[in-house]
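>>> sequence-free structure coming up:
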């Protein structure tokens, strides 16, 4: 009986243990989803921290060394003149290390410890040094080898490189022409390295300076560079025209009922075109500049409104004198006896203009002429009586501004000599 009771107690205890185990399993099952989510979130956080640490860590030495090597290879290619290969090396270096150029500018470049001091804080930056070196390399370019030019690809037609170098120099002088079209010369210099060198020859710019200034003794103040002197020293421009737009108000006629009185705004233009030989063309007309500039294309124009004269240029001062002959005036109708007959003007007029040459901006040099003095001397041919009138330079005398005219440089009348 007792044994049976004991067996029953064991069954009870075992059943209790089973119930306890089931409860633990059920509780474990109810807690497992949240625990797994916490574990996954913690793993994600750890991976994210490691990724941030990897991004914040500097580039590996091997990758950075390869980028530095590619960068200096590009610099060497640039010094030798192979710009295409230099760009390829620079792109590969920046692909490996995006800020490789900034890092190298803070360091001493290789093979330059003897010539430059990287510890000088007041010295030029790496970019400025590179730009200066590039300019110096372009200035030292020269034509080398038996042929002054080499074709980029084979062709059946005769290439310009077959011409002798002296003939090509004459062609370049025809490009500049007697009109001193230096803009066309710069365009030709962009063609190839050989024409770039020919367009930078000192004797070419020396001839241009002699055409502009009779005295070229001041070239020493520009580092004995004729091209630098021509660019920096103030001078007139010859491939266009200086235009001054003027306007005034004129009173009109009253209406029949005297209630309405109109006022008209009159607009007219003054044109000045300077030529390298010291002559100048002057015109005063109400016509649109698009129509008038064509009349100043040739020196000997048939238009009576175009006056010819001479000019002198000293520093920033420009003196212009143009003459209106008595036979070139508009005919006038006589009164009294001989009424109906027409005759020309009996006055010779000489206009004297003193202008000041300046630049309106850093990009547009020597493009503005401001008034300093304006007078007119009239000579009556029959009596010989002369009279001089000085004009008051008020706000109505607006400055002249330069405008380039393409038709002035399409043809060359002669080569630069």
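In hand now; what should we look at? As the structure is a prediction and not an experimental result, all values here were calculated from the model.
>>> When you work out contacts or count neighbours from here on, use the C-alpha atoms and nothing else.
Fine.
>>> how about residue 284, what does it touch?
268, 269, 270, 271, 305, 306 (CA atoms under 8 Å, 6 or more residues apart in numbering).
>>> Recalculate using a threshold of 6 Å.
269, 270 (CA atoms under 6 Å, 6 or more residues apart in numbering).
>>> Only the buried residues of the helix or strand harbouring it, if you could.
Per DSSP states H and E: residue 284 is located in strand 279-285. The neighbour-count check on strand 279-285 (16 or more other CA atoms under 10 Å) flags 279, 280, 281, 282, 283 as buried.
>>> State the distance from the second one to residue 165.
Same thing as residue 280. According to CA to CA, to the nearest Å, residue 280 stands 36 Å off from residue 165.
>>> Over to the last one?
Taking CA to CA as the criterion, residue 283 is separated from residue 165 by 43 Å.
>>> just residue 24 next, same as before
In terms of CA to CA, residue 24 sits 103 Å off from residue 165.
>>> ok, now residue 338?
Taking CA to CA, one finds residue 338 at 70 Å from residue 165.
>>> What of residue 27?
Distance from residue 27 to residue 165, by CA to CA: 100 Å.
>>> who's more crowded, the two?
residue 165 (14 against 11; other CA atoms under 10 Å).
>>> how near is the spatially closest residue to the more buried one that is not a sequence neighbour to residue 186?
Leaving aside its chain neighbours, residue 165 sits nearest to residue 148 (6.9 Å; criterion: CA to CA, 6 or more residues apart in numbering). Between residue 148 and residue 186 the computed distance is 19 Å (CA to CA).
>>> Which one of the two is surrounded by more residues?
More neighbours surround residue 148 than the other of residue 148 and residue 186, with 19 against 16 (other CA under 10 Å).
>>> Okay, one more to line up with it:
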């Protein structure tokens, strides 16, 4: 007998089964292609994670003072990921900043509930409000202004000193020579030092030292003394004002030189002015190196340079007015016998001289002095006085530029 007739499956079912099998094959090939990439990414992620763990462990060791062990972990982290520090900073800043913002908001709300505080709606990092910000942080933390980084009961920390004693220490830092650079460097240490360096009493005494007691009556509006000093100050104390002058002079002809030969020499010399706090000053003319000459001008009462002039100065509306004195040497009259009185020597009257100088203060940060006038007053022993008005020119009297001298504020001789 013939085999029974078998019905063929419908065409649509065959197509559907073919499509499903084809889809499974495609998905399988894609998984086989992506599986090596996923493995490489996983290895890279594990390496970055391990590097972050090494770096954070190094941070913990550094905070506890174990610097040598911390360096080992830092090196391991950098060997795995060279830019690990930037990566850790980005990850931790994204995670920590929202918490800090919420915490600060809670603290502000609590403070407003107990003690209302004005909402200034300004950035806390604004440099103009650092004093207010640091004072607010100290009040909220309820801790000393200067805190220990590591607890050590065997050593007494500077933060435990009373405010009056810390104020005296900073007056020694400023010293009588007004060393502002050292004071500003101290203010960069911590919040407590920043507040101590901005103390009103210190800057009030600085203004008195720089401008005299008359400055107390000038600050009528009650501006903070530091701000008032920075807006009023126009001279510098940690260096000298220097100018260079040159001229040509004819030399003498030697016995071997030809009659038509004439020697000419280029002469160079320097004028240096040193201003001291309190109105004292020095002026020197010297042909030596100005850097060496300036180091000898470190005392307002004594200078070993020959021909140095001592005087006083005042600053009046961007003008520097100076008065320098030169006393004539006193000569003792020799004893003359009666026989030689007729043929006695005649001595000329050498006058005492006062030099009146006036400058215009200009330039960036007020570091340039331009000559305005120069007068010499001769005072004779007979009471006669004469006045000479010197003609000013850019060649003979060029502008004077301020140059810092590091040895001036090397040590403090007296407190503010």
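Arrived safely. The model shown is predicted, which means the values in this text are computed figures rather than measured ones.
>>> picking that back up, average offset of the strand holding residue 284 of structure 1 relative to structure 2?
Compared with structure 2 after fitting, strand 279-285 of structure 1 deviates on average by 1.3 Å (mean CA distance after the TM-score superposition for structure 1).
>>> Structure 2: which residue goes with the residue nearest to residue 165 of structure 1?
Residue 148 of structure 1 maps onto residue 145 in structure 2, with residues paired by TM-score structural alignment.
>>> Check the gap between that match and residue 365 of structure 2 for me.
33 Å.
>>> How about residue 77 of structure 2?
46 Å.
>>> who has more neighbours, these two?
Taking neighbours as other CA under 10 Å, residue 77 of structure 2 and residue 365 compare with residue 77 leading, 26 against 11.
>>> That one should be in a helix, yeah?
Yes - under DSSP: H, G, I helix; E, B strand; the rest coil, residue 77 of structure 2 sits within a helix.
>>> Helix, strand or coil: sort out the closest residue to it other than its chain neighbours for me.
Excluding the flanking residues, the one nearest residue 77 of structure 2 by CA to CA, 6+ apart is residue 51, at 4.3 Å. Taken by three-state DSSP, the conformation at residue 51 of structure 2 corresponds to helix.
>>> Now do the same for residue 51 of structure 2: its match in structure 1.
Here residue 51 of structure 2 stays unmatched in structure 1, going by TM-score structural alignment.
>>> any idea how far residue 51 of structure 2 lies from residue 268 of structure 2?
64 Å.
>>> residues touching the nearest residue to residue 404 of structure 2 once chain neighbours are set aside, list them.
Setting aside the residues directly before and after it, residue 404 of structure 2 is nearest to residue 239 in space (CA to CA, 6+ apart), at 4.1 Å. Counting by CA under 6 Å, 6+ apart, residue 239 of structure 2 touches 403, 404, 405.
>>> returning to what we had before: which one of residue 51 and residue 268 of structure 2 is surrounded by more residues?
Using other CA under 10 Å as the criterion, residue 51 of structure 2 and residue 268 rank with residue 51 on top: 27 against 13.
>>> those helices in the stretch 251-400 of structure 1, which residues are they?
289-292 (DSSP state H, counting those that start in this stretch).
>>> my bad, should have said the stretch 101-250 of structure 1
126-139, 165-176, 182-189, 193-199, 202-212, 226-232.
>>> The fourth one vs structure 2, mean deviation?
Put plainly, it is helix 193-199 of structure 1. Helix 193-199 of structure 1 sits 0.7 Å off on average (mean CA distance after the TM-score superposition for structure 1).
>>> What is the burial count for residue 38 of structure 2?
Using other CA under 10 Å, residue 38 of structure 2 is surrounded by 12 other residues.
>>> which SS state does it fall under?
Following three-state DSSP, the label given to residue 38 of structure 2 is helix.
>>> And it, how far from residue 32 of structure 2?
11 Å.
>>> Same check on residue 61 of structure 2?
Residue 61 of structure 2 sits 45 Å away from residue 32 of structure 2, going by CA to CA.
>>> With neighbour numbers in mind, choose between these two.
Using other CA under 10 Å as the criterion, residue 61 of structure 2 and residue 32 rank with residue 61 on top: 17 against 11.
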